[in-house]
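Peer 1: pasting the structure only:
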């Protein structure tokens, strides 16, 4: 936090209110140091697997009970000043014994609580993106019924300055260009040009 923000926090919350708000951040940063990530906030119950493949930028927050598995060719790279919300999962391998490709997240991007990002094929999320609760990324599609049908793995690309509403689902092959807004509960599986507004609006139904 900047000094002016901290000062304002003490003015608004009072001394003890500000201290109780800031204390978990201090503990999280200490937890990050012990786990090999300087200047990274790591919450309670966070699981990081294949740690050598997981790179996290400074002043990023990995919130409580998040799971990150970097077992893949590109691993997981999370930029500076990002936030990964509570109970989110970033899982590169499609199965525990099969390496995936990877997940790359740019600076200043946030994933809200309960997000899922698979990395069987490469998933790229640009800078300054805001992704709502329960959004899921699935960079792998089955070609037919049954586990032996084979899969496509084109990957998913979300460029910078994209907003994605809660519970949207991004399927393999999705490409979202810059400055695009995706409405809540949208299902995406193709290319979307810059500045597009994508949604699933409710409609009045006559009875």
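Peer 2: It's in. Small disclaimer: the values here were computed from a predicted structure and weren't measured.
Peer 1: okay, CA-based contacts and neighbour counts for the rest of this
Peer 2: Will do.
Peer 1: report the longest helix in this structure, please.
Peer 2: helix 15-34 (DSSP state H).
Peer 1: what's the first helix or strand after it?
Peer 2: Sequence order places strand 41-42 as the next helix or strand after helix 15-34, per DSSP states H and E.
Peer 1: buried stuff in the helix or strand that that next one is followed by?
Peer 2: Using DSSP H and E, the helix or strand that follows strand 41-42 in sequence is strand 47-49. For strand 47-49, a neighbour-count test (16 or more other C-alpha atoms under 10 Å) marks residue 48 as buried.
Peer 1: next one for the comparison:
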């Protein structure tokens, strides 16, 4: 495999598509790798700090955010959707993604009432992140009711297993590991804790490599 300044030869097509996208929008911050059929919608309120990879047929739409940052080596998997807001009448307050954050294919990520993700977070396929809630009074159509929320904070070095769902108000501490299909609903996790189930339950702390060899 040929690697040029951290870019693999297989990414050349993505790089060319990204350059065309940047030139057409006069965006000269960062480097964009754009997959086949990928859709990217960003305005000047969102800063690209380095390499941003948007996989094949994925959608990255951060137009409806008051401020935003995508750290170096951010990667959005094939067929995934990362959208700051699902409504033209609502503006997400912030999206702040640190360095080396990657999502697998078929993920669904919202900005809602604010999303912060620390460095070195990895997410498997089909992960869902929803930093908002919806009113559901019985006497009003649900689609006519307001949304509310606190936002979501995911600190660094977390691992989000396949089909994990993280709901509004959740705060994942540094080093949290979520097993496959774990549901985190407004939970504050413990540093280096491992959680499984729906709702998420703590099972143990991560071990050091030398402890595993004993």
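Peer 2: Yep, that arrived. These numbers come from a predicted model, not from an experiment.
Peer 1: got a TM-score for the pair?
Peer 2: Once superposed, the chains reach a TM-score of 0.80 (TM-score structural alignment, normalised by the length of structure 1), with 186 aligned residues with a C-alpha RMSD of 2.4 Å.
Peer 1: who are the packing partners of the longest helix of structure 1?
Peer 2: Helices and strands touching helix 15-34 of structure 1, by 3 or more C-alpha pairs under 8 Å, 6 or more residues apart in numbering; DSSP states H and E, are helix 3-13, strand 41-42.
Peer 1: pull out the buried positions in it.
Peer 2: Within helix 15-34 of structure 1, the residues that count as buried by 16+ other C-alpha under 10 Å are 18, 25, 28, 29, 30, 31, 32.
Peer 1: any idea how far the closest residue to the first one other than its chain neighbours lies from residue 22 of structure 1?
Peer 2: It stands for residue 18 of structure 1. Here the nearest residue to residue 18 of structure 1 in space, its sequence neighbours aside, is residue 10; by C-alpha to C-alpha, 6 or more residues apart in numbering that works out to 5.3 Å. Noted for residue 10 of structure 1: a distance of 10 Å to residue 22 of structure 1, by C-alpha to C-alpha, to the nearest Å.
Peer 1: with residue 72 of structure 1 instead?
Peer 2: Separation of residue 72 of structure 1 from residue 22 of structure 1 (C-alpha to C-alpha): 35 Å.
Peer 1: same question, residue 148 of structure 1
Peer 2: Separation of residue 148 of structure 1 from residue 22 of structure 1 (C-alpha to C-alpha) stands at 51 Å.
Peer 1: what does residue 176 of structure 1 give?
Peer 2: From residue 176 of structure 1 across to residue 22 of structure 1, the span is 36 Å (C-alpha to C-alpha).
Peer 1: equivalent analysis for residue 111 of structure 1, please.
Peer 2: 21 Å.
Peer 1: give the equivalent position in structure 1 for residue 73 of structure 2.
Peer 2: For residue 73 of structure 2, the aligned residue in structure 1 is residue 81 (criterion: TM-score structural alignment).
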